[in-house]
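> Below is the structure, and that's it, no one-letter string:
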């Protein structure tokens, strides 16, 4: 095979760094101890030392490593899930749903009430164990409050192995699969962080404006979905209004990282379909009729994250078309509730508020 063909093949493979990438990865990780010591000694204002270490590590890796290097370090969605199952002594339950996707059951598989989770990671990275731990805790806390709900995480294909609208196809397949098993839409709540929240908005966009591009399957619901929770939704991939910089000094994601990732995701998207992927590029009346598709919507954003202003901007448009939208700003960074739960912190009450919101939906 010609060298150019090798290069093309490698570019379309997930987590396959080049030789130069591997050398760069080694040199970058070599300075990581210095970064962690610095984060510990000069902790970020308002954060515990443990949190400063966690945020410093995350920011360093996501800022300094390229996409191939990040994928190589983090691994795969299935590997994360299997490792978590082993840690908690739970038998993995992986269910194929078509379109090359799987449901990974985080709790006991029951088909009465289901929270369907779309993980974040810019459509480039798999979930980390933090994601699984957070949603397992949500399920456990709801159980303690008398709500027996099952949680399933969608394993969707990551870029560069597949691009838009593959992930939308797989999200639609997941919902269709659940309803085909007898789960009523009124007993399904969607949940997603960052790119996962973006994917929820893609689903709602597809319901409002059925997309025939690349044979995206139809999604027809007999009743509205019960709820949709958007944690730090990735509503702006290109820094349309130049607002990302406000969170640069404090967030775990920088303007440069967000623009770099956004460019990779948007590159193959035809201009006429941009609104499906970048919510803040959609027309002013794009969300007209969304209130008939989902009963309740919760949106959360950290006051110290780069996306905060764009999330507020999105909410100011979206709430014009839905009377039951709750927008909550909380102290913290991008996806802050996930990390707060992991470290045993209160997260300013955000995790408990999220659980209460889900409980109210059932």
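Sure thing, it's come through. On a predicted model such as this, the values are computed, not experimentally measured, just so you know.
> drop to CA atoms for contacts and neighbour counts, all remaining ones
OK.
> And residue 151, how far from residue 142?
Distance, residue 151 to residue 142, using CA to CA, to the nearest Å: 11 Å.
> Compare those two and say which one has the larger neighbour count.
Neighbour comparison, residue 151 and residue 142: the larger count goes to residue 151, with 27 against 19 (by other CA atoms under 10 Å).
> Apart from its neighbours in sequence, what residue is nearest the more buried one?
residue 115 (4.8 Å; CA to CA, 6 or more residues apart in numbering).
> Helix, strand, or coil at residue 109?
Of the three states, residue 109 takes coil under DSSP: H, G, I helix; E, B strand; the rest coil.
> circling back: pretty sure the residue nearest to residue 151 is touching residue 148, no?
No: with contact defined as CA atoms under 8 Å, residue 115 does not count as touching residue 148 (10.7 Å).
> more neighbours, those two?
Comparing residue 115 with residue 148 by other CA under 10 Å, the one with more neighbours is residue 115, at 23 against 18.
> Please settle this for me: is that one part of a helix?
No: read with three-state DSSP, residue 115 is strand and lies in no helix.
> Contact partners for the residue nearest the centre of the chain?
By CA atoms, centre = their mean, the chain has its centre lying nearest to residue 120, at 2.0 Å. Contacts of residue 120 were listed using CA atoms under 8 Å, 6 or more residues apart in numbering, and they are 126-127, 192-197.
> put this beside the first:
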């Protein structure tokens, strides 16, 4: 451990003792009251109160100092699995995009890696601050095994993307584009690909869809197809509690005694880390929707025809609830593909991840997402 890492961890300890704990003493009782008033599950509500206090008080660099990295988490998890294809590293030479220097893109495989076949390209959540968690891997392994049991030989490919604040927008979008284009170059047909993600991963999925709909001029092109033709639409896209706006004034942000893990402070602070000192503000002002689906005129999405089916899910207790419903309605109006919206009652942010992080049985949202993936690739 370096001296800087040691100092960052010491700072985290002070933050935890003098900021996180006092904030928890407010948020946890608030979550308990909300759970009692709304008949919500008590355990997840208490956990959300504590985790929300931690996220609201600890700066991103401190959280990253105490959490294992994405690659560390994957390697530890994969060591206990029988049929993981491991890490695929792709060195991409610089080609005048937004970033200087070569890129190293890592794709983390769950199940066998085939040339061609059916694949789920997954983008994990965590506010672009927190790395991949074991819960994400257990969730995706569950989806894969359920698909195999249903007769779909599915592989899951998880993108390791760079984190903020060191890597603001559009770094992660460029990496998602490169990962997707690598799958195409490796022989995966668009009709055999489902993409999806939770929270920030849902935002990244939307950014990739926006790029496929209207290619982002300064995004990387490495001699692969930068977009796909309407006749080569990807098979499906699921968006679990996706970040789709940085407007924190909707009613769902103002629930009394919130039982959600997120709040205005986290969304606005982490959102600023993502978009400040980046092209994001200029793009949004110009009505370009690569960086945020709902913060531009709806006409941006007119005639979107790059995906056959879209599933949008959320919980009615989460701060994103209003935005999730608005996003689903907007995509139903603007997409040429099939769009479904599922809102879970008595559920807060990112229900499927919380299922597997807590080691509990799959919730209805988890089953809905799993059924969506299987039905996309069976049909």
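Structure received. Please read all numbers here as calculations on a predicted model, not as lab measurements.
> Turn the contacts of residue 120 of the first structure into CSV, including distance to residue 342 of the first structure, neighbour count and secondary structure.
Output for these, formatted as CSV (distance: CA to CA, whole Å; neighbours: other CA atoms under 10 Å; DSSP: H, G, I helix; E, B strand; the rest coil):
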residue, distance to residue 342 of the first structure, neighbour count, secondary structure
126, 17, 25, coil
127, 14, 22, coil
192, 17, 23, strand
193, 15, 28, strand
194, 17, 23, coil
195, 20, 25, helix
196, 19, 28, helix
197, 20, 26, helix
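> Just give me the match in the second structure for the residue nearest to the centre of the first structure.
By TM-score structural alignment, residue 120 of the first structure lines up with residue 125 in the second structure.
> Residue 199 of the first structure too?
Counting by TM-score structural alignment, residue 199 of the first structure lines up with residue 204 in the second structure.
> Just confirm that match contacts residue 172, I think it does.
Yes: under the criterion of CA under 8 Å, residue 204 of the second structure makes contact with residue 172 at 7.4 Å.
> residue boundaries of the strands in the stretch 1-150 of the second structure?
Assigned by DSSP state E, counting those that start in this stretch, the stretch 1-150 of the second structure shows strands spanning 86-92, 103-110, 118-123.
> Distance to residue 359 of the second structure for these - can I get that in TSV?
Below are the strands of the stretch 1-150 of the second structure laid out as TSV (distance: least, CA to CA, whole Å):
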stretch	distance to residue 359 of the second structure
strand 86-92	24
strand 103-110	19
strand 118-123	20
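> now for those, which one comes closest to residue 43 of the second structure?
strand 118-123 (26.7 Å; CA to CA).
> Distance from the closest one to the middle of the chain?
Relative to its parent chain, strand 118-123 of the second structure has a centroid offset of 12 Å by CA atoms, centre = their mean, to the nearest Å.
> Can you report how many residues lie near residue 186 of the second structure?
By other CA under 10 Å, the residues close to residue 186 of the second structure number 12.
> That one pairs with which position in the first structure?
In the first structure, the residue matched to residue 186 of the second structure (TM-score structural alignment) is residue 181.
> List the contacts of the residue nearest to that match when sequence neighbours are not counted.
Of all residues not flanking residue 181 of the first structure in the chain, residue 111 sits nearest, at 7.5 Å (CA to CA, 6+ apart). By CA under 8 Å, 6+ apart, the contact list for residue 111 of the first structure reads 150, 178, 181-183.
> what span of the second structure lines up against the longest strand that the first structure contains?
Criterion DSSP state E: the longest strand present in the first structure is strand 294-302. The counterpart of strand 294-302 of the first structure in the second structure, counting by TM-score structural alignment, spans residues 307-315.
> What of stretch 148-161 of the first structure?
Aligned by TM-score structural alignment, stretch 148-161 of the first structure falls on residues 153-166 of the second structure.
> which other residues reach the matching stretch?
Stretch 153-166 of the second structure is contacted from outside by 60-61, 70-71, 105-114, 117-124, 128-132, 140-141, 144, 147-148, 171-172, 175-176, 179, 273-274, using CA under 8 Å, 6+ apart.
> And for stretch 6-22 of the first structure?
Contacts with stretch 6-22 of the first structure, where a contact means CA under 8 Å, 6+ apart, come from 67-72, 75, 158-161.
> and the residues you listed, which are buried?
67-72, 75, 158-160 (16 or more other CA atoms under 10 Å).
> Which ones among those residues map onto helices?
Counting by DSSP state H, the part of these found in helices is 67-72.
> Distance to residue 54 of the first structure for these - can I get that in TSV?
Shown next, in TSV, are those (distance: CA to CA, whole Å):
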residue	distance to residue 54 of the first structure
67	20
68	22
69	19
70	16
71	19
72	20
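> For the residues you listed, name the two members farthest from one another.
Taking CA to CA, the two most distant members of these are 67 and 72; they sit 8.5 Å apart.
> Any of the contacts of residue 111 of the first structure buried? List them.
Buried among the contacts of residue 111 of the first structure (16+ other CA under 10 Å): 150, 178, 183.
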